[in-house]
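> One predicted model, sequence on top.
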Amino acid sequence: MAADPRMEAQKIAGLLQAGKLRAAFKAAKGAMKRWPREAFFANLAGLALVHDGDSRQAVAYFRKAMALNPGFPEPAQNLIQALVALDRLETAQATLDKLLAKRPRDPELWYQQGLCHMRAGRAETAETAADRALELAPKMVKAWLLRAALRMDRGDFAGALEDCRAAERRAPQSAEVAMRLSEALSGLRRDAEALEAIARAAALDPGDTEVLHRHAVLLNQAGRTDEAKEALKRLLTLAPQSPDGLYDLVQLQTAEENAALLPQIETALHKAREDSARLLLEFAAARVHGQLGDAAAEARHIAEGNAADARLRPHDFAAAEAQCARILSQFPEDAPPPAAEPLAGPVPIFVLGMMRSGTTLTEQMISAHPAVFGAGELDTAARLTMPQVAGEAGFGADEAAALARAYRAALPEMPESTRAFVDKMPANYRLIGYLATALPEARFVHLVRDPRDVALSIWRTHFPAAAMGFTADLEAIAQMANLYRRYMARWQALFPERILDVPYAELVQDIEGWSRRLAEHCGLDWVPEMAAPEKNPGAVRTASVNQVRQGVHSRSVGAWRKHAEALAPFVAALDPALWPDLDAG
């Protein structure tokens, strides 16, 4: 009896579903020789390669499948996804344009168009493509999720929540939908609901490692550390070499627990091929060696992790310097801008400064007040001032009034009793001129910390955000510290009464005294809870999540001295004219 190619294809598809990727690829290649005119074997070979992390080689197989059967849509869609994964966006777009010219009412192609534009940073055209996909196929769940992701990227978490709810109505048993729903709820600071959604996702698909990881992250942010550890251990049972799982778990464990985990980290490091995986594993290994007292090994792994990070995200200091010049040129020191009219609503309290300077601790202190809402690190101000920051628009009275209205309109929902809220995006130090002008009712709390302690903390920590590429290079950290000093000198000259400087070293020595000063500056009556920030039940979403739960201490003050040799490139790049009060000790 002659072999049936369709039965063979089903067998190969079964291997793919079982995760037996190399066996599937080998079987698909064998089938291509037996049935050289059948396109689906080349397509299956390409899929096996993609799932095994080799999109580059997969491209040739998808092209072969398309040549064998131009009317077979799946290889073309897979080709586009592979090209997008490889960042070959122009080629992907050219392929899409040809296919859309032939099939303009194909919702899958419009969905792929949206993905391609999203990856290329063309958010507006990506959303238009997602809209078109949904017009053609309102039941396409992944198109709802794509548009939700695009809306979250531009800070429209309410719109994203609507899209996630629409996806949920169409796929109520989808773990991915529940996970994206949790992301939208987190963006709206609806933390309890976000945790419920991700717990539901984990129940729907206990084997989804991405879901397990997000569940662990949200549990940890909520202060449920033991449960977060258990979720990470389940993840590592399924994926023993998971960089995210290993990196996050070592942050939560004791030295003894991490010593037992070290061989697993070293095995994962040995097998890791991509810098994106290596950098997390290097930082995980560094954390363990630091706990075990091996300073040399800790320093080596930190250096390797930062080197991998720097290869992925080279820092453009010239662009940052040009941005600083553009912003400061709009606020000359001898001409303070006239303030806009204050708007009704809770008082904004901006907690800012260099990253790792104590902003999370300070937010937890202020938001422990029952009438204060902790909004976390909002990117709202940065998004709304993009035209001014880019030099594409001026900043007069009309723009200031528009900024105030738009900023308040974009705020997350808060309890009715809220009198003030904290926006603790550290990098808002760049934008004080805009914010102080647009929001005359706002208060500013500026954390001041020894830049060498800041640099040490940054150097030992991985920051995944795209704008944080400078954190992987000591000289770049110093350059950004110099720019920070230039910004703050201008704002303190223009708005001296509006900005409270809080020295970190003094704050951790006298938490009650400084909590009283913070209350006074923010127009609040002091409550004892403000002096116990570690008891604040609010979620913490920053790299300081684990430190802030430990209670206030001064162990990190002056810690740079033990690492003075490693920090030498940073200190050498500091501008002494900008840091005249920096002691040599």
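Looks like it arrived, so ask away.
> CA only for contacts and neighbour counts going forward, please
Will do.
> Pull up the distance across stretch 28-47, start to finish.
Using CA to CA, to the nearest Å, the end-to-end distance of stretch 28-47 comes out at 10 Å.
> Quick check: buried residues in that stretch?
Neighbour-count burial for stretch 28-47, with 16 or more other CA atoms under 10 Å as criterion, is recorded at 28-29, 31-32, 38-47.
> got it, and stretch 319-329?
Buried residues in stretch 319-329, counted by 16+ other CA under 10 Å: 323-324, 327-328.
> cool, stretch 196-216 as well?
196-202, 204, 206, 208-209, 211-216.
> What of stretch 297-306?
Buried, per 16+ other CA under 10 Å, within stretch 297-306: 297-299, 301-306.
> got it, and stretch 374-393?
Buried residues in stretch 374-393, counted by 16+ other CA under 10 Å: 374-381, 384-385, 388-389.
> Okay, strands next: where are they in the stretch 351-500 of the chain?
With strands called from DSSP state E, counting those that start in this stretch, the stretch 351-500 of the chain shows them at 372-374, 420-423, 443-448, 499-503.
> got those as TSV, with distance to residue 581 columns?
Shown next, in TSV, are these (distance: least, CA to CA, whole Å):
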stretch	distance to residue 581
strand 372-374	33
strand 420-423	29
strand 443-448	12
strand 499-503	13
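> this is the comparison structure:
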Amino acid sequence: MQNTPQSHQTAVQLLSSGKPAEAEQLLLALLKDDGTNTEALALLGHSLQMQGKTSQAVEVFERLVQVDVTSFQSYAELAGAYIANKQSDLAERAYQRALELNPDFSEAWFFLGNLLMQSQELQKAKHCFAQAERCDPYRPVFVQVQQALHNKDFHSAEKLCRGVLNTHTHHPQALHTLAMLAEQLQAYEQAVNILQRGINYAPYHVSLWEALIKNLSHLGKHQDAISAAQKLQSFDPTQWRYAMLLAVELANAGQFAQSLLAYDQALSLVPDNANVHLLRGHVLKTLGKRDECEQAYRRSLALDKVNGTAYWALADLKSYGFSAQDMQHMQSLLDDPAVAPAQAAQAGFALAKAYEDKHDFAQAFALYTKANQLRPDVQFVPEDYAHSCSVVKQAFTPEVLRKQAAKVKTEQPIPIFIVGLTRSGSTLLEQMLASHSSIEGTMELYSMPHTVRRAELLAKQKQTYYPAVMAQLSEDELLALGQSYLQETAAFRTGSPYFIDKMPPNFHNVGFIHMILPQAIIIDARRHPLSTCLSNFKQHYAKGYDFSYDLQHLGFYYNEYVAMMDHWDEVLPNKVLCMQYENVVQDTEQQIRRLLAHCGLEFEAQCLSFYANKRAVRTASSEQVRQPIYNKGMQQWREFEEYLEPLKTALGEQTLQRFASFL
């Protein structure tokens, strides 16, 4: 056959257009004239692989390396054929031969590492992956990528990575970087897709798995995140970080007993790691194991002296007594400019609590103020928040709210949403309800915000925005959103007819809940504004409550919350039951009866003994709701009243008068 280069080009075009059988015939004819044509042999091998003729492909690539014994690329092609034919041992030898010919052959190191991982030769595999990274021809590009990321030039970083992917379509580091950029934009679905593409090519790439776990968790896909963490741990059971990742995801899914086991495993690998002791302490607290919890926090402190987080964890038990030595050490952390603001702030909150317990309210308030000011990364803009509330109220009109999800034919669990501000008695109501035989307590679920996010993505498809899109959605689309919520929460439920979703900021989502889950029950946990706002001011939150670190912001936020609830009462009369904390404390049985009646349930006496419920509780009030009800917290704000003028001014006389009867 003449014109060999043109024949090669034709064969490549046939393969590219999905016609491997035609390419095979062309190449066989070409090889009749020249059986040593290496390019034709390689193309023939690929055409056979595309047709699933793996054994024949192996024979062709074996011919290829006999013809071209010094070609490292040919041995790599042969190794790939062996893998497709499930001959892993021979594939290893072929990659090793390729590396003998070219020790800087990055892809051979990479794929050899994959094979060694499959045969559980962990240390050899790690060596191969390190060599692959060392030899990566794109390494200089990623130096530029890292510099761009350092300079927050995300556009350049993305452009560089996409340039790499134009020539190496599955480069793990390029895909990992793009996924990181997507995560920063909260495009978690896109990040997951990118990472799964990378893992299909690089199934043992640790960074891809770690990022996948994180983004699945962002999306509320907790069981998938747990499975991914278990997969990662299987790569190397001696890595304490993998056990810890699994422990975190199990806790995120409300599987606290299993999480504790995973933390114990991590601790067996690194018994002197302060952070593992700390996080393990959080799970013990949730499970009500108070003594063991304290021991874990104290051990964390012993291992890490710059540990404001552990001091705050102890203070957040609400009834822990600090020694004079503890207080002295917390003060030193607070005063030392070299201590990271996050650690100093938490030490300050804990020290303030210690002074409050000693009835030194002036010193306590000064420390609370300083701790709040030290809290890093707080970004609350009142004007932006007011606008977001206004948009919600404008979108959820009586007309829009008349449309609800289509009815389902089968019985489904009924969610009970407890909404309001944090530190308003929501955990107390949850504990009372969860003591009823028909109601299951869960935790502060992110499932409804995740469902709102799905509505936002739906809005983009319809070229509009949330919440305006709610006026356009059909009954079936509303039903699908409600079903997605129930599917996500299934991981936290065990089959009771009712379950509780106690995420306070869901007060924004009352209209949305009403439309997608017509059967849902909604309860507003409300408390006097001075009590609520001061209690928040004294609380350090891990994330999510940026309004709580300034008294004026707290007053502003409280007013917006009350205005939002007034709107729901106007457009959805009798939908939301307001439970005033002060009434619950002073007339507990009558208020519990009222609460259960709103849920359509009969009174059960064990709801009065809520403190005997041994369920896991994962909030700042977890210790308080394990005690009989008491009223000493109702007037605690008076001890700080002389310092609360900024709060009172922000609340305004109208709000203060509205709640005056609950003083």
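Sure, I can see it. What you see is a predicted model; the values in this text were computed from it and never measured.
> Can you pull the TM-score for these?
The TM-score (TM-score structural alignment, normalised by the length of structure 1) is 0.80; 515 aligned residues with a CA RMSD of 2.9 Å.
> Columns secondary structure on top of the buried residues of stretch 319-329 of structure 1, output as a markdown table?
Shown next, in a markdown table, are these (DSSP: H, G, I helix; E, B strand; the rest coil):
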| residue | secondary structure |
| --- | --- |
| 323 | helix |
| 324 | helix |
| 327 | helix |
| 328 | helix |
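> Can you find the partner of residue 201 of structure 1 in structure 2?
In structure 2, residue 201 of structure 1 lines up with residue 266, judged by TM-score structural alignment.
> Its match contacts residue 245, correct?
No - taking contacts as CA atoms under 8 Å, residue 266 of structure 2 lies outside contact range of residue 245: 9.4 Å.
> What is the equivalent residue in structure 1 for residue 590 of structure 2?
In structure 1, residue 590 of structure 2 lands on residue 513 (TM-score structural alignment).
> For my notes, confirm that match occurs in a helix.
Yes - the assignment for residue 513 of structure 1 is a helix, going by three-state DSSP.
> burial count for it?
12 (other CA atoms under 10 Å).
> so of the buried residues of stretch 196-216 of structure 1, which ones are in helices?
Among these, the members found in helices (DSSP state H) are 196-202, 204, 209, 211-216.
> can you name the two of those residues that are farthest apart?
Across these, no pair lies farther apart than 196 and 209, at 17.4 Å, counting by CA to CA.
> And residue 356 of structure 1, how close does it get to residue 379 of structure 1?
17 Å.
> quick one: secondary structure of residue 556 of structure 1?
coil.
> Grab the nearest non-local neighbour of it.
residue 453 (7.4 Å; CA to CA, 6 or more residues apart in numbering).
> show me what contacts the counterpart of the one you found in structure 2?
Using TM-score structural alignment, the partner of residue 453 of structure 1 in structure 2 is residue 531. Applying CA atoms under 8 Å, 6 or more residues apart in numbering, we find residue 531 of structure 2 in contact with 634-637.
> Where in structure 1 does the helix or strand hosting residue 39 of structure 2 align, residue-wise?
Assigned by DSSP states H and E, residue 39 of structure 2 belongs to helix 38-50. Under TM-score structural alignment, helix 38-50 of structure 2 has no counterpart anywhere in structure 1.
> by contact count, what packs against that helix?
helix 4-16, helix 20-33, helix 54-67, helix 72-84 (3 or more CA pairs under 8 Å, 6 or more residues apart in numbering; DSSP states H and E).
> returning to what we had before: how much space is there between the match of residue 590 of structure 2 and residue 447 of structure 1?
Taking CA to CA, one finds residue 513 of structure 1 at 15 Å from residue 447 of structure 1.
> same thing with residue 271 of structure 1?
Residue 271 of structure 1 sits 41 Å away from residue 447 of structure 1, going by CA to CA.
> Of those two, which one has the most company?
Between residue 271 of structure 1 and residue 447, residue 447 has the larger neighbour count (other CA under 10 Å), namely 22 against 11.
> so residue 617 of structure 2, which of the three states?
coil.
> Tell me the counterpart of it in structure 1.
Using TM-score structural alignment, residue 617 of structure 2 lines up with residue 540 in structure 1.
> Setting aside sequence neighbours, what's the nearest residue to that match?
residue 221 (4.8 Å).
> sorry, back to before: make a markdown table from the buried residues of stretch 374-393 of structure 1 and add distance to residue 533 of structure 1 to it.
Listed next are those as a markdown table, based on distance: CA to CA, whole Å:
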| residue | distance to residue 533 of structure 1 |
| --- | --- |
| 374 | 12 |
| 375 | 15 |
| 376 | 14 |
| 377 | 17 |
| 378 | 20 |
| 379 | 24 |
| 380 | 25 |
| 381 | 26 |
| 384 | 31 |
| 385 | 32 |
| 388 | 36 |
| 389 | 34 |
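> ranges for the strands of the stretch 101-250 of structure 1?
Under DSSP E, counting those that start in this stretch, the stretch 101-250 of structure 1 gives no strands.
> Tell me where it has helices.
In the stretch 101-250 of structure 1, the helices defined using DSSP state H, counting those that start in this stretch lie at 107-119, 123-136, 141-153, 157-170, 175-187, 191-204, 209-221, 225-238, 243-252.
> quick one: the shortest one to structure 2 mean distance?
In the superposition against structure 2, helix 243-252 of structure 1 averages 2.1 Å from its aligned positions (mean CA distance after the TM-score superposition for structure 1).
> Direction-wise, compare that helix with helix 225-238 and give the angle.
Counting by axes from the mean of the first three to the mean of the last three CA atoms, to 10 degrees, helix 243-252 of structure 1 lies at 150 degrees to helix 225-238.
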